[in-house]
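Below is the sequence, then the predicted model.
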Amino acid sequence: MTDRLAALAALADAHRLALVDALADGDLAPGELGARTGLGSSLLAHHLRVLEDAGIIVRRRSDADGRRSYLALAWSPLVEAALATQESPRPARVVFTCTANSARSQMAAAMLAAARIVPVASAGTDPAPRIHPLALDELDRRGLAPVALAPADLAEVRQDGDLVVAVCDLAYEDCGGDLHWSVPDPAAEGTTRAFAAAFDALEPRVRRLAATLASST
């Protein structure tokens, strides 16, 4: 009960709700978040501290540039219920990208493709020769199938009109993207637990994206 009261108290502020809404679609560096919301550095730092203390947002170091950090929502039913509905033009296609296109982008693409809202693809900035076996195992365990038989190169897949979602820091800092989800690479640990954790980190983000796409025209 105490944790829920702390979260509700933290959310009962217009500035902090704006920060949460800004992080609903993608993870942002503090400077990016300040520019998005128009909050000065001191006020931003105060509200971020309140949200972090309440367990609503988390901060992690970039896998590409360890000097940089990204802020992300600590997804929970309470946080999801607090988010504002967002509408935007529906893209022609959604492309998920990570470095090797062997795990995170494959899992995210399979999740969104199952919703059957828009065409979905995935690609990598340095594609591996095959999809990671543990990623295939995790998809099978969740009742999903990959949308492609093998990793692909982002330079060959990306088209005008795509919504590109970078699900790793290296791909985002190398090639950019319309959205960025800072999800650790499960292949670095190489365990079933790591791949399950990556899937769980992607799932609420994909669910949010699917809801936004479904309400768009």
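That came through fine.

Only C-alpha atoms from now on, for both contacts and neighbour counts.
Will do.

And the strands in this protein?
Here the chain has its strands, by DSSP state E, at 57-61, 69-73, 93-98, 120-124, 162-166, 179-180.

export those to CSV and tack on mean neighbour count and distance to residue 216?
Formatted as CSV, the strands of the chain follow (neighbours: other Cα atoms under 10 Å; distance: least, Cα to Cα, whole Å):
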stretch, mean neighbour count, distance to residue 216
strand 57-61, 17, 26
strand 69-73, 22, 23
strand 93-98, 27, 13
strand 120-124, 26, 16
strand 162-166, 24, 13
strand 179-180, 21, 17
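
would you list those strands in CSV and tack on distance to residue 34?
What follows is the strands of the chain, written out as CSV (distance: least, Cα to Cα, whole Å):
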stretch, distance to residue 34
strand 57-61, 15
strand 69-73, 11
strand 93-98, 25
strand 120-124, 29
strand 162-166, 21
strand 179-180, 16
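
For residue 213, find the nearest of the ones you listed.
In this view, the strands of the chain are compared for proximity to residue 213 by Cα to Cα, and strand 93-98 is the closest at 9.9 Å.

From the contact counts, what lies against that closest one?
Contacting strand 93-98 under the criterion 3 or more Cα pairs under 8 Å, 6 or more residues apart in numbering; DSSP states H and E are the following elements: helix 104-115, strand 120-124, strand 162-166, helix 169-175.

and the comparison structure, right after this:
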Amino acid sequence: MTELERRAAIFAALADQTRLRIVDLLTLGDLSSSEIGTALDLRSNLIAHHLGVLESAQIISRARSEFDRRRSYIGLRPEIFDTLAPPSVAPPRRVLFVCTANSARSQLAETIWRDVSPVDVASAGTRPAATVNPQAIAAAARHGLAIDQSRPPRHIDEVRAEGDLVITVCDDAHEILLTRDDLPRDDLHWSVRDPARAGTPAAFDDAFETLGLRIRALSSRLIAA
């Protein structure tokens, strides 16, 4: 497929209001098909149809949840952003990144956000670890940033405040917040692979790069707003 054919396929697939609404949702975070149906009040057969069209046009990709293997998350393929013009988002009082242990992904996200955005930021976990993962600290250092090692990981209940934009950066935390009535819901979910599972510098660098791309995309939209 040529680049012109690729662009034409994207525009053809997006020539539908429902599919445009789905894409607008996915510009902010990854969602399961059931979450898309709830957000847009669509029946499951319609969701399957529209997601099939978007997938055939290579606009979206699917990733199996690391926590619940029966669930998949749908996300936009990063290369299609050049052809999309999503709406701006009103800046929040603060961004709060959440993962399970608050030891790697949310710590990296907080550090990257602080480097690129004037909007205040914090991080927390649903089951905080005792310390920050040393490999997360090393990954940040390799990219010229520093994680605050003097502050231990914290629980979301200790950190969350009114007006926070809560972004989960792991599937476990997102799905726990979906099902636990005693914890706040997240506003956005980014399905980022857990670098601690592989435990290699490359895995942590990959997580850093993935978070950096997401953060720069979102922060630019907040600044524009």
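Yep, it's here. Remember, it's a predicted structure, so these values are computed and weren't measured experimentally.

TM-score for these two?
Here the TM-score for the pair of chains, by TM-score structural alignment, normalised by the length of structure 1, is 0.88; 214 aligned residues with a Cα RMSD of 2.1 Å.

Reformat the helices and strands packed on strand 93-98 of structure 1 as CSV; add distance to residue 194 of structure 1.
Converted to CSV, those look like this (distance: least, Cα to Cα, whole Å):
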stretch, distance to residue 194 of structure 1
helix 104-115, 11
strand 120-124, 20
strand 162-166, 19
helix 169-175, 17
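
and of these, who's closest to residue 133 of structure 1?
With Cα to Cα as the criterion, residue 133 of structure 1 lies closest to helix 104-115 of these, at 11.5 Å.

For that closest one, give me the average deviation versus structure 2.
With mean Cα distance after the TM-score superposition for structure 1, helix 104-115 of structure 1 departs from structure 2 by a mean of 1.1 Å once superposed.

before we move on, what about stretch 201-212 of structure 1?
Mean deviation of stretch 201-212 of structure 1 from its aligned counterpart in structure 2 after superposition (mean Cα distance after the TM-score superposition for structure 1): 1.7 Å.

Would you mind giving the residues in structure 2 matched to that stretch?
Aligned by TM-score structural alignment, stretch 201-212 of structure 1 falls on residues 210-221 of structure 2.

which of the residues in the matching stretch are buried?
Neighbour-count burial for stretch 210-221 of structure 2 flags 210, 211, 212, 214, 215, 218, 219, 221 (criterion: 16 or more other Cα atoms under 10 Å).

again, but for stretch 3-23 of structure 1
Of all the residues in stretch 3-23 of structure 1, those buried under the rule 16+ other Cα under 10 Å are 6-8, 10-11, 15-23.

Now, the buried residues of stretch 210-221 of structure 2 that are in helices?
Of those, the ones assigned to helices by DSSP state H are 210, 211, 212, 214, 215, 218, 219, 221.

gap between the third one and residue 119 of structure 2?
Okay, so that is residue 212 of structure 2. Noted for residue 212 of structure 2: a distance of 15 Å to residue 119 of structure 2, by Cα to Cα, to the nearest Å.

Where does stretch 21-35 of structure 1 end up in structure 2?
Going by TM-score structural alignment, stretch 21-35 of structure 1 sits over residues 24-38 in structure 2.

Centroid-nearest residue for structure 2?
Residue closest to the average C-alpha location in structure 2 (Cα atoms, centre = their mean): residue 190, at 1.7 Å.

residues in contact with residue 154 of structure 1?
Going by Cα atoms under 8 Å, 6 or more residues apart in numbering, residue 154 of structure 1 touches 97, 122, 123, 124, 125.

give me every residue that touches the second one.
Same thing as residue 122 of structure 1. 95, 96, 97, 101, 105, 106, 109, 151, 152, 154, 157 are the contacts of residue 122 of structure 1 under Cα under 8 Å, 6+ apart.

same thing but 7 Å
Residues near residue 122 of structure 1 by Cα atoms under 7 Å, 6 or more residues apart in numbering: 95, 96, 97, 101, 105, 106, 109.

Nearest to residue 168 of structure 1 among those?
Scanning the contacts of residue 122 of structure 1 for proximity to residue 168 of structure 1, where the rule is Cα to Cα, the winner is residue 97, at 7.6 Å.

thought that closest one was touching residue 165?
Yes - assessed by Cα atoms under 7 Å, residue 97 of structure 1 is found in contact with residue 165 at 6.2 Å.

Including distance to residue 81 of structure 1, could the contacts of residue 154 of structure 1 go into CSV?
CSV is the format used below for those (distance: Cα to Cα, whole Å):
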residue, distance to residue 81 of structure 1
97, 28
122, 29
123, 32
124, 33
125, 35
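
farthest pair in these?
122 and 125 (10.6 Å).

Tell me which of the helices and strands packed on strand 93-98 of structure 1 sits nearest to residue 42 of structure 1.
Each of these has some distance to residue 42 of structure 1 by Cα to Cα; the shortest is helix 169-175, at 26.1 Å.

Can you list the helices and strands that the closest one packs against?
Helices and strands touching helix 169-175 of structure 1, as assessed by 3 or more Cα pairs under 7 Å, 6 or more residues apart in numbering; DSSP states H and E, are absent.

So for it, what gets flagged as buried?
Buried-residue list, helix 169-175 of structure 1, by 16+ other Cα under 10 Å: 169, 170, 171, 172.
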